[in-house]
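Participant: Fold the following, please.
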Amino acid sequence: MALETEFTPDHSDRLTVLQLNNDSSKLLTASVDHRISVYDIDKISGNRKQLDVFTAHDAEIRDAKWFHPSTGTHFVTVANDMQMRVWTQDTYQAPMSGRRFRRMAAVKSEQLVPFASVDVKTVGNNTYIVVVDRQGLLSLYEPTNPDEYNEWSLVDQLHVCSPTPGRGDHTSFRVRFDPNTFPLPFLSSVSDDQGQLTIAVTALNEVKLYRTTSDSDLIRPHVSSQQHTTNPGRGASRTSYLFEVLRISSHPTQYQTSAGPLLRDVAFCPANICGSDILAVASTNGTVAVYEISLHSQATADPANSSTVTSKQNARPALQPHQSNLTSALHSAAASAQPNQPAISRANHPFLYSHHATAISILQDAHADAWSVQWDPSGGTLLSSGSDGTVKIWKRMLGAGGLGEFELVAEQAGEDDSESEQSSSDEVGEEI
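Facilitator: This is a model prediction of the structure:
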């Protein structure tokens, strides 16, 4: 068992990001001080060696993610300066020179709204970036040239909540790709699309699940011809659209308010080999909820009520369709040119299967305010943290019918700091 060692990052202000890459060979920290620090990690001894520390943005860094190691040493960052930036390691520069990592690309927020969360996914030879801003605008990007990351094209864009939050409203948006190699529909033999993307987003007090499709026969009834043609014209290599396939509301607890608690974080379990996706959700009311998502063929399901959520304790009603429009400048221009054009629904998904979510474990009072959730690589252990300054480890135990609910197996308390906060999870009460 590895020994616990103290780690003091090279920053002058509080940390907002702490990220390991996929093979745990590199560590990245980001801070309110606008700087990023990168470390090499020896896989045998676990020793860290600092590669560089440099100023990456002109404002507080909100989130960062490593690319898959097979693509090289790259990572993406977002900050309050309304910029998304892609970085790469320049091995010709000396370590600790401040130039070891150089910026490859920068994408500015179209709406001039700070980004809140970002994630990266590599599928075969294709790499995608998904980012959400503080008003809930979700954007999916891919590199214009698959072999280079210096230019990025917008694949699709939509608002995850309607109406959009106003300036100064309490908001919470986190976005996560499904990290599994193959999507659940392909593993369940209900789809032939191995490259389908699955994205989970916390949209205020709901988690929404989106899947992509590039099948023109399925897209055509749901996307207008004007909007259909704008997608490839913006540089995307193929026409691909995101469709909402499932919506999970805040799980009712004794702390439930009329508006519902904000959801701070969501995480996919990295092991869906058992025929279902597993999602963990952290909430401001201190609850950590774990959901199991299964698929059903539309031949045996009612398409009108195809995406539902239930609990082991209480059945929950079928979810109602929700209208959500593309909001990019080009799409707005197309809509203004034809004012009688109906709104586009991204909830009435065109897939030949339906989604069903079951709450398999509701961990009430896990924290005073649950900030984040994270799975171990095996998918059997869940880590959570919150405003009580503790990190808790939950493990799924054996029950009467096989695997049962998650139970607390370890707890690590941090230092008592009344000013500590979870800057990397969401934006609460800040001016946009």
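Participant: rest of the way, CA atoms for contacts and neighbours
Facilitator: Noted.
Participant: And the strands in the stretch 1-150 of the chain?
Facilitator: 15-20, 26-31, 35-41, 48-55, 61-66, 74-79, 83-89, 101-108, 115-123, 126-133, 137-143 (DSSP state E, counting those that start in this stretch).
Participant: what's in contact with the second one?
Facilitator: Around strand 26-31, the neighbours that count as contacts under CA atoms under 8 Å, 6 or more residues apart in numbering are 9, 11, 13-21, 36-41, 60-61, 63-64.
Participant: Following up with a second sequence; could you model it the same way so I can compare the two?
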Amino acid sequence: MTNAEIINGVEPVKHGFQNFEYAAADIVLAASFNSAGNRAILCSADHKIRVYNIDGNKAWTLADLWRGHDAEVLDVQWIAPTLGQFFATIGGDNKFKLWREETSQLFKSGRRFRCIFSQSPPNHASYVSFGTKTINDDVFLATLTHDGLLSLLEPEDTESLTSWSQKDSIYPFGSHPRGTEARFRLSIQQSEGPSSNALFAGIDPTALSLAVSAMNSIKIYRAIKPTERANYQFYEMHDMHTDTALINEIAWAPGCLRPFDVIAAACDDGTVRIFKVDTPHDSDGSGRALAAKPSQSTGPPKANSVASRNAPSGIGAGLAGMSRTSAPRGGMVNEVKHESKQVAMLEHDDKQPVWKIKWIHDGSALASTGDNGKVHMWRESVGGNYTEFAETGPA
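Facilitator: You can find the predicted model right below:
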């Protein structure tokens, strides 16, 4: 093997771990694999986006590299492959961007992927989290800003995805002033529809399900159309907590192996907490209990009060703002009782904060990583228990 084939002193392994060619000049902040597992994106603090393909020798090679944002690139997600090669990013420049592959452009030209849609938050607060969902040819986008504004968008043209319209927006935890560190995150359920128990309990089959977190709280929302011609609207269904542990990331388990829902939370105390979310119902769904808390649709605040402008910054301000939830929305739609229970608490040995979690495609296993740089992999066993089956990273 020649020196040219050795990267940072490490020889690439054909069927094992491999260093990526032209690795980022700064810390990698986000990564995403496509559904086929043959493409990957790395986004980093050097403002760059790097796309990699697997070649005929099963090695990862650079497909293209370009400056994607005018600040660090914070998150990236592929959008359904049935629509073409699309992916989305958010950056520290307060931009959400949607990218499409231009097959007429050469690889490594810096023009292989083109930005076809760019948007800044209407409230001038940076994006901190987003999620996409595709059902057949329908695409949905949910965004969450640093001050807690949750928005749902749909494309005006599902083929081009070049223009989007907002369907609803709310503040699940109330509007938080500048300087608040509430750690807002969101995760969209990726299954085609709600879980079977939720359907039996009366949830609309076309409902979109998502979880939103702040501090030590997770709220479950269903986006539902009150009438056939109406836009989707957010309805708060449930609220659960991780006692005092602050939440850094949440992930709704995919797949349809279970009749209920499972949500994982990566926490600041070095744990990953697994929650079971269920909807009690009679066998025919006729005896469902009504317990939903609809939320008031709201746009960004027109002006902050003097109290808001002078509010304390940091975690204390986040805790103080947790009680400022959305006002009740008129009309009740599919009010179905939800129940939750923490069923597992997975611990990292060093007790350092856990920052990222990711489920595999069927929701039977997940990976987590924290401050020590190690990746821990957990699998659900018989009886609903979770055991660690692999670990990789620095010694």
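Participant: about what we covered before: turn the strands of the stretch 1-150 of the first structure into a markdown table, columns for mean neighbour count.
Facilitator: A markdown table is the format used below for those (neighbours: other CA atoms under 10 Å):
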| stretch | mean neighbour count |
| --- | --- |
| strand 15-20 | 19 |
| strand 26-31 | 24 |
| strand 35-41 | 21 |
| strand 48-55 | 18 |
| strand 61-66 | 26 |
| strand 74-79 | 24 |
| strand 83-89 | 21 |
| strand 101-108 | 17 |
| strand 115-123 | 24 |
| strand 126-133 | 22 |
| strand 137-143 | 23 |
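Participant: Could you check those strands and tell me which one is nearest residue 367 of the first structure?
Facilitator: With CA to CA as the measure, strand 15-20 is the member of the strands of the stretch 1-150 of the first structure nearest residue 367 of the first structure (19.3 Å).
Participant: With the second structure overlaid, report how far that closest one is off on average.
Facilitator: By mean CA distance after the TM-score superposition for the first structure, the fitted strand 15-20 of the first structure averages 0.7 Å away from its aligned residues in the second structure.
Participant: so where is that strand in the second structure?
Facilitator: With TM-score structural alignment applied, strand 15-20 of the first structure matches the range 28-33 in the second structure.
Participant: So what touches that stretch?
Facilitator: Residues contacting stretch 28-33 of the second structure (CA under 8 Å, 6+ apart): 39-45, 73-78.
Participant: and residue 350 of the first structure, how far is that from residue 90 of the first structure?
Facilitator: Between residue 350 of the first structure and residue 90 of the first structure the computed distance is 44 Å (CA to CA, to the nearest Å).
Participant: just residue 265 of the first structure next, same as before
Facilitator: 33 Å.
Participant: Same check on residue 81 of the first structure?
Facilitator: 24 Å.
Participant: now swap in residue 399 of the first structure and tell me
Facilitator: In terms of CA to CA, residue 399 of the first structure sits 51 Å off from residue 90 of the first structure.
Participant: ok, these two, which is more surrounded?
Facilitator: residue 90 (14 against 9; other CA atoms under 10 Å).
Participant: In this structure the more buried one contacts residue 98, no?
Facilitator: No. In this structure, residue 90 of the first structure is not within contact of residue 98 by CA atoms under 8 Å, at 10.9 Å.
Participant: Can you pull up the most central residue in the second structure?
Facilitator: Centroid-nearest residue in the second structure: residue 187, 3.9 Å away (criterion: CA atoms, centre = their mean).
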